[in-house]
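Visitor: With the sequence up front, the predicted model follows.
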Amino acid sequence: MADKFEDGTTVSLKALVHKGSNKVIFVECVSDFLDVLFSFLTFPMGTIIKLGSKQSVESVPVQIGCMNNLYASVGNIDVQRFNNEVCRHKLLSPRNADESRCKDVKLKIDNGEFTKYFLCPDWNCLGVSEDEYLLSQYKGNLLSMYKGTRCENCGKCMDREYHLSSPSHADKYNGIYVKGLARLIVTDDLQVLSPLSGTSFSFLSKLGVTDGDITEETFNIGVSEVLNLLICSFVSKTPLTETLLKHKAEPDFITEISDPGTCTEPLMEGKTVIEEEEEIYVKLTVSKSRKIVCFAEAGEKFVNLLFSFLTIPLGFILKQMQNSSWKGCIDQLYKSVQDLGDEQCLNSNDLLNPRIFPGFSYENHLLGIEEGSEASYYYAYCRPNGVEDVLVTDKTLIPSQVRYTFHLKLMNDKSSEGFLKGPTMFTITDKLIVRPISPIFGFSILNELKVPLDDIKEEIVRVGKEEVLRVLVASIAGDSALTDAFIRQPKEQ
């Protein structure tokens, strides 16, 4: 097995394996592993791309639609084009709105890196005593999630670090996402099913498996296997086999479903936009003969929307993709949450409507995703009583020895106005590579696609919520997001 964290944390899985093809049929597991699986739905796409950047299948880096290109574009664009450095950091390292629960998941594929908070380090920055400083100053916007943010009172860098203290959800909810005593089975394509014998036998019968074809094996998996499972699930329908057995299944064991492409209707003509929506226009350069978008030119408002895809939790995206077909099977997790909700196996239905981390959205966000509730932060000053100061959102966690408690709120980093400065224009390829506008870049794209100048035409499209959602779905499902969203007819199935 691959390297684990130093503590050697693993989860045990009992698997039913098809001997002839060396393929996992399903695994039987308890809440520890199921909580890990369902936590995937809360991860922002930028986090998944960041974590998966070093993962590969058969030595080839895994590409999740166009998302890898979008993530790389954020890092390649000069930071001066962003409203500030924090705005770019939010896109490259987005926060999980459900991180307080995810911190209790047994296998943390994000290395347990949860939000850090920073306060001004200088007690005497206003020429007063420590206690006077606390009493007079820790009542306003003196809390930041980003080291080096300038204190609004003294202008110094906020670098005094605190982690948020929060209760264990595993204790409070008898499990995190799955009820503590629940035992379920997970198929090779990540369907989560009831472990009842009838269900299992029916599943085996459907696959044409007989008693002599199967064997039972036990696997201890760690963080690296879980991460590999997540990344493989975007590009494969057999991620458990590829993760546990390091072997691709024989194609004749289960008939593979061909990928019919993204099920989107063309948007070039006849589509309307809700009147209240802000007007955003994009100019498409289209190949007349091949009916593909070669590239687009758009202002910072459209690119803000594209970049915001990185902050959106996976579950929200899968909710939009329920009528789409693609190579992977990660969508089965979202469908399983829908099905299991009726069987009372889950602690809540929050996974069906995951939210974006507070402060990571911006005004006029056309996707309509809700932000998580903005927390009330409390800084408990305990010194000199021998108890560490704490930062909490739950007042019940404040130590009894506290001397002072101060209510804080996060500083405004201006991302509510958009991530990028404006007005400015960008060139966006069909694969969602984004660069500041450049005619040379446009010509190089045409040259690479072998599209002659006499074969192109320009189309102006107005972008509203429906169009943005289509681009979002297409950016996960394939490598031609603009063509799939604005032009391509759905393939016959």
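Guide: That came in fine, so what should we check first? Residues are numbered from 1 along each chain as shown.
Visitor: switch to C-alpha atoms for all contacts and neighbour counts from now on
Guide: Will do.
Visitor: separation between Tyr162 and Glu388?
Guide: Per C-alpha to C-alpha, to the nearest Å, Tyr162 is found 11 Å from Glu388.
Visitor: Those two: which has the busier surroundings?
Guide: Tyr162 (17 against 14; other C-alpha atoms under 10 Å).
Visitor: Just the element for that one, please.
Guide: strand 160-165 (DSSP states H and E).
Visitor: Could you do Leu229 as well?
Guide: Under the criterion of DSSP H and E, Leu229 resides in helix 223-232.
Visitor: longest helix of the chain?
Guide: Counting by DSSP state H, the longest helix found in the chain is helix 465-477.
Visitor: Helices of the stretch 351-493 of the chain, start to end?
Guide: Assigned by DSSP state H, counting those that start in this stretch, the helices in the stretch 351-493 of the chain fall at 439-449, 465-477, 481-486.
Visitor: Between these, which one is closest to Phe219.
Guide: Nearest to Phe219 among the helices of the stretch 351-493 of the chain is helix 465-477; the distance by C-alpha to C-alpha comes to 30.6 Å.
Visitor: and the closest one, what does it pack onto?
Guide: helix 314-320, helix 481-486 (3 or more C-alpha pairs under 8 Å, 6 or more residues apart in numbering; DSSP states H and E).
Visitor: do that again at 6 Å, thanks
Guide: Packing partners of helix 465-477 (3 or more C-alpha pairs under 6 Å, 6 or more residues apart in numbering; DSSP states H and E): helix 481-486.
Visitor: ok, and what's touching the helix it packs on?
Guide: The contact list for helix 481-486 (C-alpha atoms under 6 Å, 6 or more residues apart in numbering) reads Pro266, Leu267, Met268, Ile292, Val293, Asp430, Arg470, Val471, Ala474, Ser475.
Visitor: okay, now the third one: neighbour count?
Guide: Read that as Met268. Neighbours around Met268, by other C-alpha under 10 Å: 15.
Visitor: cool, the second one as well?
Guide: Counted with other C-alpha under 10 Å, the burial measure for Leu267 works out to 21 neighbours.
Visitor: what sits against it?
Guide: Phe486.
Visitor: now the first one
Guide: The contact partners of Pro266, taken as C-alpha under 6 Å, 6+ apart, are Phe486, Ile487, Arg488, Gln489.
Visitor: For the residues you listed, which PyMOL command selects only the ones that are buried?
Guide: Of those, the buried ones can be selected in PyMOL as follows, counting by 16 or more other C-alpha atoms under 10 Å:
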select buried, resi 486+487+488+489
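Visitor: Can you add distance to Ile312 and give the contacts of Pro266 back as CSV?
Guide: Output for these, formatted as CSV (distance: C-alpha to C-alpha, whole Å):
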residue, distance to Ile312
Phe486, 22
Ile487, 25
Arg488, 25
Gln489, 27
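Visitor: got another, please set it beside the one above:
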Amino acid sequence: MAKIEEPTIDVMLFVDKEKRRVLFAEADEDFVDVLFGWLTLPLGTIVRLMNKQSQMGCLDQVYSSVEDLSTDYFQTKACKGMLLAPLNAASGHCCQLKINIDDTKKGALYICRDTSCSASVGDCRFSSVRGAVCKCGKDMQYTGEWSDNHGEDAAPAGEDADSGVFVIGCFKFIITDDLIVAPASTSLMMSLFQRFGVGDPATLEKTVIQLNSQKITSLLGRSLTSKQSLTGIYFDTPIDYDAVDLFVLSEKLYPDRQNDADQKLSNVKIRVLQTRNSSLLYAEASDDFVDLLFGWLSIPLGSMIKTYCHRSLKGCVDNLYWSIYGSAKGYVRPECQSLLLDPKAVPFSGCRTTKILQVEELAPSKLQIKGCVKCFKTGGFAGLGRCLEQTPVYSRNFGRIQYYAYTYCKNSVKSTNLHESNPKLPNGGSEKGEAYVKGGSIKFMVTDGLNILPLSMSSTLQAVRAAQIQPGNLLENEVTLTNFQIMELLRAALVSRNALSSVLLPPKKRKLEA
């Protein structure tokens, strides 16, 4: 059997060998489409693709906390999967990219396979999330892939076949080392020569590299922490896996702080354990606070950049977003503008975090299957052919075809309406249940670096011992979080190893380590 070759994308690099730096690259729409597609990826997907080494502040630790936490702490088994492998609302577009690094598929369909299910035929439920539960209480099971393009996730039509998935026209693009994208032109070339001090263009070495999915993923990882992502790929420089500065927010948080005393969210309170000299050990929190942090994993990258503008990440991935507004303006399909600049979350992934960050959620999907509900539940998509197969019935007297009768399935209703179910609800349905974490009296420990675990005497003692602090030097304070503090805490989770300290401790008392 012939081996299927992995797709690659050719990119021409212009390299200053003497300074060991890639100045810029030239590529067609395939590469630019892939770069812009990053903006649709949920943050949890990026962490997973980076093998929990994304270097986005504390977000790797938040992801690991979800992994380590028992499903008993979540509303449903599906909730944990929704955070560890969040679906992309623009998957219909991204699946058409020449290289799609996101292996989560929104087209997977799960249904209750019980033909005597208490859910009515007109209210048959499906989910795109593994582990979802039917209204009758039974686990939904995988039944195949559906490929109908519908709603806002519909992929581009067949017109403009020469255009890309997101970009317009068959153009050559220039991509700088820090991922600013612009259509190729003479004026741009001259400005780049001036910017990089290129006196003689002949001194630049042109080389073509082939990028596969592994290289594209590595490029994404570098763009999160470095301003020289193309240089890093070409010269294979090691990724700095400790690239996040301690208290990187200390100079940025408070100058633009506003008076938000009236924005207190009375039901989001935490108890902070700190020393008398204001070193923070951990916070004791309820499910609502933990749900805020976990919900960060479902937010698309583009939505995060939109919220925090130029203050979102240390790397250069932001430049892709702002290129659509600036240097690449007019070269993105109009129908794709909102997909990239204001990405939505998939149905039922909305939570308190999406509300605070004003990330919209797609409406639940409705599907119509050509076949009866019993055959579909029994055989999935493969069983629909058997359901619709007909046999001619001949008249006894004349031997002519009198009519056609269904061969195997006698059910006369050959259409099934499917409604998307909420994976967060223990009994399915379409209600709005938003929380991922189960409510109740359970308390959690949240460390300064956002390691989240159930609160216990063992974990608290371990934290105190590790800090080598006497109990008499400890203070406990209750904090009622404001909208501003929550937004800054989420931003701190992206760029700081000490997210709680960055937001909750007064600037004059923060300690910067060498």
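Guide: Okay, I see it. Everything quoted here is computed from the prediction, not taken from an experiment.
Visitor: Mind checking the TM-score on these two?
Guide: After superposition, the two chains reach a TM-score (TM-score structural alignment, normalised by the length of the first structure) of 0.82; 450 aligned residues with a C-alpha RMSD of 3.4 Å.
Visitor: Could you give the residue range in the second structure aligned to the longest helix of the first structure?
Guide: Mapped onto the second structure using TM-score structural alignment, helix 465-477 of the first structure covers residues 483-495.
Visitor: Just name the most buried of the helices of the stretch 351-493 of the first structure.
Guide: When those are scored by mean count of other C-alpha atoms under 10 Å, the highest mean neighbour count falls to helix 481-486 (a mean of 26).
Visitor: hang on, the earlier thing: what two of the contacts of helix 481-486 of the first structure are the furthest from one another?
Guide: Maximum distance among the contacts of helix 481-486 of the first structure (C-alpha to C-alpha): 17.9 Å, for Met268 and Ser475.
Visitor: just the strands in the stretch 301-450 of the second structure please.
Guide: Along the stretch 301-450 of the second structure, counting by DSSP state E, counting those that start in this stretch, strands occupy 366-369, 390-394, 401-406, 416-420, 444-447.
Visitor: May I see those strands organised as a markdown table, with distance to Asp262 of the second structure and mean neighbour count added?
Guide: Output for these, formatted as a markdown table (distance: least, C-alpha to C-alpha, whole Å; neighbours: other C-alpha atoms under 10 Å):
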| stretch | distance to Asp262 of the second structure | mean neighbour count |
| --- | --- | --- |
| strand 366-369 | 41 | 14 |
| strand 390-394 | 68 | 14 |
| strand 401-406 | 67 | 13 |
| strand 416-420 | 38 | 20 |
| strand 444-447 | 26 | 23 |
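Visitor: Mind putting those into CSV with distance to Val32 of the second structure?
Guide: Listed next are the strands of the stretch 301-450 of the second structure as CSV, based on distance: least, C-alpha to C-alpha, whole Å:
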stretch, distance to Val32 of the second structure
strand 366-369, 32
strand 390-394, 49
strand 401-406, 51
strand 416-420, 33
strand 444-447, 39
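Visitor: hang on, the earlier thing: mean distance of the helix holding Leu229 of the first structure to its aligned residues in the second structure, please.
Guide: Once fitted to the second structure, helix 223-232 of the first structure is off its aligned match by 0.5 Å on average (mean C-alpha distance after the TM-score superposition for the first structure).
Visitor: ok, then the element right after that helix?
Guide: Following helix 223-232 of the first structure in sequence, per DSSP H and E, is helix 239-244.
Visitor: got the buried residues for the very next helix or strand once past that next one?
Guide: Scanning forward in sequence from helix 239-244 of the first structure by DSSP H and E, the next helix or strand is strand 280-287. For strand 280-287 of the first structure, burial by neighbour count (16+ other C-alpha under 10 Å) applies to Tyr281, Val282, Lys283, Leu284, Thr285, Val286, Ser287.
Visitor: Please name every helix or strand in contact with strand 280-287 of the first structure.
Guide: Applying 3+ C-alpha pairs under 6 Å, 6+ apart, one finds that strand 280-287 of the first structure contacts strand 292-299, strand 456-463.
Visitor: Quick one: closest of the ones you listed to Ala170 of the first structure.
Guide: Taking C-alpha to C-alpha, strand 456-463 is the member of these nearest to Ala170 of the first structure, at 42.9 Å.
Visitor: Now do the closest one against helix 465-477, angle only.
Guide: 120 degrees (axes from the mean of the first three to the mean of the last three C-alpha atoms, to 10 degrees).
Visitor: What are the contacting residues of strand 456-463 of the first structure?
Guide: Counting by C-alpha under 6 Å, 6+ apart, residues outside strand 456-463 of the first structure touching it are Ile280, Tyr281, Val282, Lys283, Leu284, Thr285, Val286, Ser287, Lys288.
Visitor: Let's see that with 8 Å instead.
Guide: Met268, Val273, Glu279, Ile280, Tyr281, Val282, Lys283, Leu284, Thr285, Val286, Ser287, Lys288 (C-alpha atoms under 8 Å, 6 or more residues apart in numbering).
Visitor: Would you mark the buried spots in that strand?
Guide: For strand 456-463 of the first structure, using 16+ other C-alpha under 10 Å, the buried residues are Ile456, Val461, Arg462, Val463.
Visitor: can you put those in JSON lines and add distance to Lys414 of the first structure?
Guide: Output for these, formatted as JSON lines (distance: C-alpha to C-alpha, whole Å):
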{"residue": "Ile456", "distance to Lys414 of the first structure": "39"}
{"residue": "Val461", "distance to Lys414 of the first structure": "28"}
{"residue": "Arg462", "distance to Lys414 of the first structure": "26"}
{"residue": "Val463", "distance to Lys414 of the first structure": "24"}
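Visitor: Looking at those, which is nearest Asn364 of the first structure?
Guide: Looking across those and measuring by C-alpha to C-alpha, the closest to Asn364 of the first structure is Val463, at 12.5 Å.
Visitor: Look up how far Lys291 of the first structure lies from that closest one.
Guide: In terms of C-alpha to C-alpha, Val463 of the first structure sits 19 Å off from Lys291 of the first structure.
Visitor: now swap in Glu85 of the first structure and tell me
Guide: For Glu85 of the first structure, the distance to Lys291 of the first structure - C-alpha to C-alpha - is 39 Å.
Visitor: If you count surrounding residues, which of the two has more?
Guide: Per other C-alpha under 10 Å, whichever of Glu85 of the first structure and Lys291 has more neighbours is Glu85, with 16 against 12.
Visitor: Give the aligned equivalent of Ser21 of the first structure in the second structure.
Guide: So, by TM-score structural alignment, Ser21 of the first structure is matched to Lys19.
Visitor: ugh, wrong one, I meant Leu432 of the first structure
Guide: Checking TM-score structural alignment: Leu432 of the first structure goes with Leu450.
Visitor: Next: Ser39 of the first structure.
Guide: In the second structure, Ser39 of the first structure lands on Gly37 (TM-score structural alignment).
Visitor: No further questions, thank you.
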